[in-house]
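J.: pasting the sequence and the predicted coordinates here, then a few questions.
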Amino acid sequence: MSETNKDRDIHTHALIGERLCLDFANTVSWHDSEDSREWLTSYEQLVGWCLHADILTEQQALSLLQQAEGNPAEATKILEKALEFREAIYRIFSSISNDETPGKTDLSILNGVLVDVYRSIQIIPGEDKFSLQFRKPDDSLAGMLSPIVQSAIDILVSEKDLKRVKKCEGDPCGWLFLDTSRNRSRRWCSMADCGNRAKARRFYQNKK
């Protein structure tokens, strides 16, 4: 049964995924457990996390919260859409971390959100090539989703990054991350968290 983190500060939530979309997917604690804990319990929490993740500036966050206050029904719809999108991302990259093909339904959800934010895409010139990027979040209630979508696409179209997507081995953590270590040896969301628990468990078992 899923629990919430209503009393916990979203601005203290760990950002360990190495990529924005993976950090967004990790806004549920113990994601692989029946005792999972939801962090994004309101539109205000969604905005707060986006501020914490540097998607929004303080001015943009304040503007969105003011809009949400004037249109709470729409803000609730955006939150529901964001959570559906997040869960699709989580399942997609969980499948990839297990060398499995993502489900068609989850890819359809991702593509649906992509269509919604496609109007904000633009061509950016570089030194020797052009790239497609989403403009910075606009002032719409769902504007903060664009950078998260771009982050997911960047991984999915990169053969190098796709092979580095991993899930924490700490059962039942379930958090996702991009293994940027030189020898691709990262196993835990954090050595100070799941890594230490695994060490303590091995020590107890050996002593027993």
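T.: Arrived safely. Numbers count the residues shown, from 1 in each chain.
J.: make it CA atoms for all contacts and neighbour counts henceforth
T.: Noted.
J.: isn't I78 right up against S140?
T.: No: between I78 and S140 there is no contact under CA atoms under 8 Å: 10.1 Å.
J.: neighbour-wise, which of the two wins?
T.: Counted by other CA atoms under 10 Å, I78 and S140 do not tie: I78 has more neighbours, with 19 against 12.
J.: which strand or helix spans the nearest residue to the more buried one once chain neighbours are set aside?
T.: Nearest residue to I78, sequence neighbours excluded (CA to CA, 6 or more residues apart in numbering): A142, at 6.1 Å. Following DSSP states H and E, there is no helix or strand that holds A142.
J.: and the one 10 residues further on, by the same measure?
T.: Secondary structure here is read from DSSP H and E; on that basis A152 sits in helix 145-156.
J.: same question, L22
T.: Per DSSP H and E, L22 falls inside helix 20-25.
J.: how about the residue nearest to Y118 when sequence neighbours are not counted, what does it touch?
T.: Spatial nearest neighbour of Y118, chain neighbours left out: F134 (7.9 Å); criterion: CA to CA, 6+ apart. Applying CA atoms under 8 Å, 6 or more residues apart in numbering to F134 gives the contacts Y118, S120, I121, Q122, S146, P147, Q150.
J.: want to compare, so here's the second one:
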Amino acid sequence: MAGTIGPHTFRPRDLVGGHLVIDLVNTVTARDAQPIDWLDGYPRLLEWAALTGHFAPADLADLRRLAEAEPGRAAQALDRTRELREALHDLITALVHQDDPVPAQAVDQVGDHWRHAAARTRLTVRANTPQLQVGIETSGLDYLNDEIALQAFDLLRALPLERTRVCPGQRCGWVFIDSSRGGRRRWCDMGTCGNSAKGRTHYQRKRADDGSGAGAAGP
């Protein structure tokens, strides 16, 4: 990602992707203009993870203590998560746009992250359903990255391409899964990109109408 890194306080309105993995992809904003990476440090990644509700608060507290004790390793773990995020963005958007072939580097990178995560998993059975799980005891500071890599594999196998979109809003480019009944959602969020687009359209129409009126007026 060619862009800048900037601080951001995550809010519920930042989680519009419809899936944990896509919400990670959307921690970069303005991808269609001058991208800004909101993950300006490992603590910010933990802030985002807490907001998703996917991770146990006790696990996040343990990660925070580990990061404070080993800031260098925490920075390396964040770099790996950024790499996974960008590979997922390139792969998912290529699938959405039906690019052929999809970016080989992105496929390889996502595969590498999944294999590293899978090597740290253990098999559990909950509600009679077997599943692979990772934990801090085996993944350490890469726990979030490993969990997201496992989730990404499941998502990519069942990604509803007809419902997965890239927001066309200015300074956006977020990805989202349209879960609306009619399947006609266009914007990542109507309250932000949607309203901004409506405002621009109204302004442009008003200017056009004013210009037409001025041209038609006689002396």
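T.: Received the coordinates, thanks. In this text, all values refer to a predicted model and were calculated from it rather than measured experimentally.
J.: mind listing the helices for the second structure?
T.: If DSSP state H is used as the criterion, the helices of the second structure fall at 20-25, 42-52, 57-69, 71-96, 104-118, 136-139, 143-157, 195-216.
J.: re the thing from before, how close does the residue nearest to I78 of the first structure get to W175 of the first structure?
T.: According to CA to CA, to the nearest Å, A142 of the first structure and W175 of the first structure sit 24 Å apart.
J.: next: I148 of the first structure.
T.: In this view, I148 of the first structure and W175 of the first structure are 17 Å apart by CA to CA.
J.: compare those two (neighbour count), which wins?
T.: More crowded of I148 of the first structure and W175, by other CA under 10 Å: W175, with 28 against 23.
J.: E34 of the first structure versus that one, what's the distance?
T.: Using CA to CA, W175 of the first structure is found at 14 Å from E34 of the first structure.
J.: over to D54 of the first structure?
T.: Here the criterion is CA to CA. By it, D54 of the first structure lies 30 Å from E34 of the first structure.
J.: same question, L46 of the first structure
T.: 22 Å.
J.: more crowded one of the two?
T.: L46 (22 against 11).
J.: the more buried one against I78, yeah?
T.: No: if you go by CA under 8 Å, L46 of the first structure and I78 don't touch, sitting 9.6 Å apart.
J.: centre-most residue in the first structure?
T.: Centroid-nearest residue in the first structure: F24, 1.7 Å away (criterion: CA atoms, centre = their mean).
J.: tally of neighbours for the closest residue to Q67 of the first structure other than its chain neighbours?
T.: For Q67 of the first structure, ignoring the flanking residues on the chain, the nearest one in space by CA to CA, 6+ apart is L141 at 7.4 Å. A count of neighbours around L141 of the first structure, defined by other CA under 10 Å, yields 23.
J.: again with the one 3 residues further on
T.: Using other CA under 10 Å as the criterion, M144 of the first structure is surrounded by 24 other residues.
J.: need the contact list for it.
T.: C50, I55, L56, P137, D138.
J.: next one: D138 of the first structure
T.: M144.
J.: what does it align to in the second structure?
T.: Matched by TM-score structural alignment, D138 of the first structure corresponds to I136 in the second structure.
J.: circling back: the helix holding A152 of the first structure vs the second structure, mean deviation?
T.: With mean CA distance after the TM-score superposition for the first structure, helix 145-156 of the first structure departs from the second structure by a mean of 2.3 Å once superposed.
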